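Student: here's a sequence, model it:
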Amino acid sequence: MLLLIALTAFITLFIVIYLLLSTYAPTQGPIDMRLKALNSITQGRSDIDEELAKPFAQRVLLPITSDLSTVLARLTPSAIRKMVDEKLLAAGGFGGMGTEQFLGLCGFLAVALPVITAFIATLANAPVNKVLGSSIIAVAVAIAIPFILLNQKIAKRKLSIQKDLPDVLDLLTVSVEAGLGFDGALAKLSEKMKGALVDEFSRVLQEIRMGVPRREALSVMGIRCNVPDVSLFTTSLVQADQLGVSIGNVLRVQSASMREKRKQRAEEKAMKAPIKMLLPMVMFIFPTIFIVLLGPAVIQLIAAFGK
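Tutor: Have a look, this model is predicted:
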């Protein structure tokens, strides 16, 4: 009997709710019309699909971190921001980060690494003073790590620029002597070669095409690369442009000069090699030789005096 009453009450309640919904809810026709209108609006749009195709980190996390990086960059002194900006330019970028993103990375590491260090020290039952000391050291390490990596990239990029400069100048010289203008020689260089120095010349070409004077673009390139040989080359080109000297002659002289400098640097490294080899020879090779040569004599002496 109770089961029948419960079943009857459920059916009655279901019928009442269905009637209320069918009476006061929107009809199916307007719903279909609105859905069709929405589909017609979004049918030709590819930006929605492109936005949804992006990873979650790029759609959600990146805007949040960008806002936090902007706030942190505003709190950072202008001298530090300028220094970071110059280092990023000299490195040719750091993972696609700008100044704000790089400072945000430093701030994130400066918070995350001390927290992890303090948590591990707490689990190890370390004293409070050691936890605080390790956290302070972790802050310094966290801030230093991005700058160390950035400086390493700058040094590697400078070495690559210095190594490629003679070959780049040879190609520019051949192109100019073949009848191309300087802008055409830069375009040919971008097609035939790759590397950090070629990227810098491609940027110079883009700036010239955008209306930047050639002298200014070359001067900024010399400052941006911060390599003495490149600065000397750009200064020579600027002076040749000011004095009306043939660029082909300047390129020929600079190419020969850069090759001579590369030869001198190779000879300098060859002269340093024996000095660098002296320490491992003294520490590892000479003791082994002494053991092999004097070992039997020492054994005989011990046997002779032992009797």
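
Student: please count neighbours and contacts with C-alpha atoms only from this point.
Tutor: Will do.

Student: all helices for the stretch 1-150 of the chain, in order.
Tutor: With DSSP state H, counting those that start in this stretch as the criterion, the stretch 1-150 of the chain has helices at 2-24, 28-42, 47-53, 56, 62-75, 78-91, 99-123, 128-177.

Student: Met271 is nearest to which of those?
Tutor: The closest approach between Met271 and any of the helices of the stretch 1-150 of the chain, judged by C-alpha to C-alpha, belongs to helix 128-177 at 19.1 Å.

Student: got the angle for the next helix or strand after that closest one vs helix 128-177?
Tutor: On the C-terminal side of helix 128-177, the nearest following helix or strand under DSSP states H and E is helix 182-192. On the basis of axes from the mean of the first three to the mean of the last three C-alpha atoms, to 10 degrees, helix 182-192 is oriented at 120 degrees to helix 128-177.

Student: just give me how far the following helix or strand past helix 182-192 sits from the chain centre.
Tutor: Next helix or strand after helix 182-192 toward the C-terminus (DSSP H and E): helix 196-209. Helix 196-209 sits 19 Å away from the centroid of its parent chain (C-alpha atoms, centre = their mean, to the nearest Å).

Student: on contacts alone, who are the packing partners of helix 196-209?
Tutor: With contacts taken as 3 or more C-alpha pairs under 8 Å, 6 or more residues apart in numbering; DSSP states H and E, helix 196-209 sits against helix 128-177, helix 182-192, helix 214-225.

Student: one more to line up against the first:
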Amino acid sequence: MTGTSAAIVCGIVLGAGLWLLLFRIPFMRPTTFTERIEPQLKSQNLESRLLQSGEQNVTPFGPLERIARPLLRDGRTALGRLNLGSKALSRRLAQAGIAKSPIDFRAEQLLWAAAGFAVSLAAVVTGAVAGRFSPFMAVVGVLGTALAGFMFRDYWLGVQIRRRESRMMAEFPSLAELMALAVGAGESATGALDRVCRSAHGELSKEFSKILTETRAGIPLVEALQEFSARTNLGPLVRFVDGIIVAVERGTPLAEVLRAQAQDVRDTAKRDLMESAGKKEIGMMVPVVNCYLF
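Tutor: Reported below is the predicted structural model:
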């Protein structure tokens, strides 16, 4: 191994260590819903922590395993995505609005990996012709680029899901109020959904159209709504669907519930905007202090 190759490998190892240190420490990790509500539920749990059975170690490394357990959990989640028949992948494809099977998506990932492999191989051949060739770096570059292409397609699927969910949340208040007006005018839940689908165009109206299509195909409305609730991660939409299900099953008033949920989504959007503005205000302190005060 040449000195340049050793320096590159050391740089990669150092970069990976810094990434683990900066972005995977506890206060930089995303907070789960359980961790957010745990302080409010502590008063309900009177059992001593000394009597609780902790998580069992699966390796003989003891404390080291407990330190690395979050990384192991994330790795297990990432490896679960590689299952060709994964139900989680089918759910993610439905969330992104992509009409593909998991097998087709994996084939597309392999095509992305092949494209990365071809580009890196061409770069290696070009470097070899020019007289710059290192067998170790050639193998690492070709295999790493192929793996990066495979994983980038999965990352891009997550980007598509987030963008689609943001569009759905932007449409939700208006559609909920329109549906509340239709229900208040005497329409049934199915009729209100039909009116919303005919009046609006967007990602959420497409989901409502899918629900109506399933209903017209013979699936009960409650079951179709439950399937929609199962394939979305958006809490306001889940509560919206649950409200419709309760109204259909028990005959409770629906218009006020829909208006309240629409207002709740608008309030949530305002809070998120204020939180984002607060973070950007703190981020602007660095250039202001460096550029104006020094």
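
Student: TM-score for these two?
Tutor: Overlay of the two chains. TM-score (TM-score structural alignment, normalised by the length of the second structure): 0.65; 210 aligned residues with a C-alpha RMSD of 2.2 Å.

Student: returning to what we had before: can you redo the helices and strands packed on helix 196-209 of the first structure as a markdown table with mean neighbour count and distance to Val298 of the first structure?
Tutor: Listed next are those as a markdown table, based on neighbours: other C-alpha atoms under 10 Å; distance: least, C-alpha to C-alpha, whole Å:
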| stretch | mean neighbour count | distance to Val298 of the first structure |
| --- | --- | --- |
| helix 128-177 | 17 | 50 |
| helix 182-192 | 17 | 67 |
| helix 214-225 | 19 | 61 |
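
Student: closest one to Leu89 of the first structure among those helices?
Tutor: Smallest distance to Leu89 of the first structure across these (C-alpha to C-alpha): 6.4 Å, for helix 214-225.

Student: how close does that closest one sit to the second structure?
Tutor: Mean deviation of helix 214-225 of the first structure from its aligned counterpart in the second structure after superposition (mean C-alpha distance after the TM-score superposition for the first structure): 1.0 Å.

Student: matching residues in the second structure for the next helix-or-strand element following that helix?
Tutor: Per DSSP H and E, the first helix or strand lying C-terminal to helix 214-225 of the first structure is helix 228-243. Helix 228-243 of the first structure corresponds to residues 235-250 in the second structure, going by TM-score structural alignment.

Student: average offset of that stretch relative to the first structure?
Tutor: Once fitted to the first structure, stretch 235-250 of the second structure is off its aligned match by 1.6 Å on average (mean C-alpha distance after the TM-score superposition for the first structure).

Student: got the helices and strands packed on helix 196-209 of the first structure as JSON lines, with distance to Tyr18 of the first structure columns?
Tutor: Shown next, in JSON lines, are those (distance: least, C-alpha to C-alpha, whole Å):
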{"stretch": "helix 128-177", "distance to Tyr18 of the first structure": "63"}
{"stretch": "helix 182-192", "distance to Tyr18 of the first structure": "72"}
{"stretch": "helix 214-225", "distance to Tyr18 of the first structure": "74"}
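
Student: and of those helices, who's closest to Arg252 of the first structure?
Tutor: In terms of C-alpha to C-alpha, the element of these nearest to Arg252 of the first structure is helix 128-177, at 5.9 Å.

Student: hmm, back to that, make a markdown table out of the helices of the stretch 1-150 of the first structure and add distance to Met271 of the first structure.
Tutor: Formatted as a markdown table, these follow (distance: least, C-alpha to C-alpha, whole Å):
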| stretch | distance to Met271 of the first structure |
| --- | --- |
| helix 2-24 | 93 |
| helix 28-42 | 71 |
| helix 47-53 | 57 |
| helix 56 | 55 |
| helix 62-75 | 47 |
| helix 78-91 | 30 |
| helix 99-123 | 41 |
| helix 128-177 | 19 |
